[in-house]
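Visitor: Just a sequence and a predicted model for now, questions to come.
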Amino acid sequence: MTSPQNELTLLFRHASFVNFWIARLFTISGYQMLCVAIGWHLYDITGSALDLGLIGLVQFLPRVLFVLQAGHVADHHDRRRVAALSQLLQAACALGLAASLAYPEFARPMIYLVSFMVGVGRTFEFPATQAMLPRIVTGALLPPAVAISATAVQAATIASPAIGGLLYALGAGVVYVLTGGLYLMACLLMLRVKFEPSNAAPPPQQPGLEGLLAGVRFIKSRPAVLGAISLDLFAVLLGGATALLPVYAKDILHAGPWALGVLRAAPAVGALAMGAWLARYPIRKRVGKVMFVSVALFGVATIAFGVSTSIPLSFAALTVLGAADMVSVVIRNSFIQLETPDEMRGRVSAVNSVFIGASNQLGEFESGVVAALLGPVLSVVTGGIGTLLVVALWMKWFPQLSQQDRMPGT
C-alpha cells in the first residue's frame, strides 16, 4: 500500500492534476467573490432578505432546466472543453455585470439575469469537472485526489470572500472585473489537462429521453448512492444559512462588508484544515457511519451559529460547520465516483449537481423565505434541528449506507 506521503507526492507531480487543481482554485475564487459582491450589492439596493433568498432560487433554476442535457454533454463530448466553455460564459457574466454599473437603474434585474446565466455555466461545468477527476488520477489515488481537489475549493473560499469584501470598498466593478479574469485563467488551464488512457468503450448514443434519463435510473438502482446524494440534499437544504450572512453581518453583528467576507470564509477555514487532514489520512473504514456523524455535527454547528451574537463565536461555529461538511463531501464524492462507471459519470454527476444545487441554492431560498416570515435567528436554528432529524431518518431508511465500511474497489 502506498504511504500517505507518497500519495501526495505523486499527485503534486502530476501536471494534469495540478492544472485541474489550480483551475478549480481560480473558478471557485471567482464564484465566491462574485457571490459576496452580488449579495452586498443587492442587499444595499433592496434591504430585503427575501431578495437574497431569490438569488439562490434563480441560480438553481438552470440546474432543473438543463440537468439532463448537461450530463449528456459531459458523457458525449470532451469534458475539458465543456468545462472551459462553461467558465468562459461565467467570465462574460462577471464582466457584463461590471459594464452594467453604468446603468444603476437596471442593477436589480441585471443581478438576477447574471445570477441565472452563472447558474447555467455552473450547471454544465459541474458534471464535466466531477467526471474528469477519475480520468486524471485512478484507483487508490482517487480519494486523496478528491480531498485535495476539495481543498482547492475551500482554500479559495477562505481568502476570496474576505478579499471580495475588502475590494468592494473600492467599488463593485473592481470585484466583478477581477472575477472575470479568474474565470478566464481557469478556462485556459482546464484546456491543458490530459486524461489517462481508457480501455472503456465510448458511451452508446441512446436515443432521446432514454439517454438523458440514464443517470436517474442508475442512481435509483443503487440505494446507497441515492442515500448519499439525498442526505446532502435535505441536510443542507434545511441547515444552509449562507444566504442570511449579509443579514447577520449587518443587522445582528452590526458590522460591514468586511464581516460578511470573514463569515463567508469561516466554513472554508474548517473545511481546508479537514481537507488537508483527509488528503494525508483518507478515511478507509466505517465510511458510512463517519459520514452520518459529520452531517449531524453540521446541524449542531448551524444551531450554534443561529443563536450567536458575536463575531468570534459565529466564526467558530461556521468553522466547525465547514470541517464537518468537508468530511461528508469527500466521502460522498469518492463513493459516488468509485461506484459509477466512467461512461455514466457525466450523467450521474449532473443529477448529483441538482441535489447539491437544491441543497445550496434552494436552501438559500428556504432560509430567505423563513427569515422574512419568522426572522433570521429562528430560520437558522430550526434549519439546524431539521438537519439532525434528517440524519436520524436516513440512518433508518438507508441502512446499507450507514453500514458501508470501505470505499468500492479499495
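Guide: Sure, I can see it. Numbers count the residues shown, from 1 in each chain.
Visitor: For the rest of this, base every contact and every neighbour count on C-alpha atoms.
Guide: Fine.
Visitor: how about the helices of the stretch 251-400 of the chain, start to end?
Guide: Secondary structure of the stretch 251-400 of the chain by DSSP state H, counting those that start in this stretch: the helices cover 257-280, 287-307, 311-339, 342-357, 363-374, 376-397, 399-402.
Visitor: for comparison:
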Amino acid sequence: MRRRCRAHHFFGQLVSLAGTWMQQIAMIWLAYRLSNSAFVLGTIGFASQIPILIFASIGGVWTDRLDRRRLLMWTQALSMLQAIVLAALAWQEWVSPGLLMGLALFLGCINALDVPARQAIAIQLVDDPDDLPNAIALNSLLMNSARFVGPALAGFVVAAVGEAICFLLHALSYLAVLIALGAIRITVLPNRSMPTPDGSSPVAV
C-alpha cells in the first residue's frame, strides 16, 4: 500500500510539473500576443522566478519546521486557485500584461515554499536509506521529463483551443498531486543520537 502511494505521488508530481510548464509557455505566449513587447515577455518571466531566488532559503527553513505534506497541500491548492483565476480571466478576455505579471509573481512566491518542500518530501517517502540515490534520481527524472513534455503539450493546446484551456488543464493537473498527498502517510523518523565525549547522556542530532 505504501509503495502504491509513493507511485501515485510521483505520477501526480509528473502531471503537475508538466502542467506548470504548460502554463508558463501559455502565459509567455499570451503576454507577447497582448503587448507585442519583448520587455513585457521578459518581465513576466522575471516576476515568476525572482521570488524563488529571494525567498527559497526562507522556504527551506519553514519546510524543516512544518509538516511537509500539509505544506505541499496548501501550496498546491493555492497554485490551483491561481491557475483557475488565470483561466477565467483569459476566457473572459479580461487579462492584461499587468495582471499576468501579478499572477506570475504570486505563483513565484508560492513556489518559493513549494519547491523546497517537494524536494524534501521525496526523501521522506523512502524507507530504505540505500534507495535514497534512486529516489533522488527519479525526482530529477520527473522534473526533466516534465520540462520536455509540458512545453510541447502547451504548443498543441494553445494552437488548437487557446490559452484559457491550457490554464484550465494546468489547474486540473493539481488534482493529481492533491489526491496523492491525501493518500500518503509519512512516517517521521526519530532523531539519531550521538554519545558525548565523556560517555554521558547522548545528544540528539
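Guide: Nice, thanks for sending it over. Quick caveat: nothing in here was measured; it's all calculated off a predicted structure.
Visitor: And the TM-score between them?
Guide: Comparing the two superposed chains by TM-score structural alignment, normalised by the length of the second structure, the resulting TM-score equals 0.83, with 190 aligned residues with a C-alpha RMSD of 2.1 Å.
Visitor: Output the helices of the stretch 251-400 of the first structure in a markdown table; the columns should cover distance to T9 of the first structure and mean neighbour count.
Guide: Putting the helices of the stretch 251-400 of the first structure into a markdown table (distance: least, C-alpha to C-alpha, whole Å; neighbours: other C-alpha atoms under 10 Å) gives the following:
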| stretch | distance to T9 of the first structure | mean neighbour count |
| --- | --- | --- |
| helix 257-280 | 10 | 24 |
| helix 287-307 | 25 | 23 |
| helix 311-339 | 20 | 22 |
| helix 342-357 | 25 | 26 |
| helix 363-374 | 38 | 23 |
| helix 376-397 | 36 | 20 |
| helix 399-402 | 32 | 18 |
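Visitor: do you know which of the ones you listed lies nearest V216 of the first structure?
Guide: Proximity of the helices of the stretch 251-400 of the first structure to V216 of the first structure was assessed by C-alpha to C-alpha; the nearest stretch is helix 342-357, lying at 6.7 Å.
Visitor: How far away from the center of its chain is that closest one?
Guide: From the chain centre to the centre of helix 342-357 of the first structure is a distance of 13 Å (C-alpha atoms, centre = their mean, to the nearest Å).
Visitor: can you check stretch 44-57 of the second structure too?
Guide: Using C-alpha atoms, centre = their mean, we find the averaged C-alpha position of stretch 44-57 of the second structure to lie 13 Å away from the chain's own average C-alpha position.
Visitor: How about stretch 335-347 of the first structure?
Guide: Taking C-alpha atoms, centre = their mean, the mean C-alpha location of stretch 335-347 of the first structure is offset from the chain mean by 18 Å.
Visitor: for the second structure, what's the longest helix?
Guide: When the second structure is parsed with DSSP state H, its longest helix is helix 2-35.
Visitor: The second structure: which residue goes with S230 of the first structure?
Guide: In the second structure, nothing lines up with S230 of the first structure, judged by TM-score structural alignment.
Visitor: counting contacts, what elements does the helix or strand hosting S230 of the first structure pack onto?
Guide: Assigned by DSSP states H and E, S230 of the first structure belongs to helix 223-239. Taking 3 or more C-alpha pairs under 8 Å, 6 or more residues apart in numbering; DSSP states H and E as contact, the helices and strands that helix 223-239 of the first structure lies on are helix 214-221, helix 287-307, helix 311-339, helix 342-357, helix 363-374, helix 376-397, helix 399-402.
Visitor: Check what contacts stretch 301-309 of the first structure and list those residues.
Guide: Defining contact as C-alpha atoms under 8 Å, 6 or more residues apart in numbering, one finds that stretch 301-309 of the first structure is touched by 239-241, 252-253, 313-314, 317-318, 320-321, 376-378, 380-385.
Visitor: In the second structure, which residue range corresponds to it?
Guide: Taking TM-score structural alignment, stretch 301-309 of the first structure hits no residues over in the second structure.
Visitor: same thing with stretch 110-121 of the first structure?
Guide: The aligned range for stretch 110-121 of the first structure is 99-110, by TM-score structural alignment.
Visitor: No further questions, thank you.
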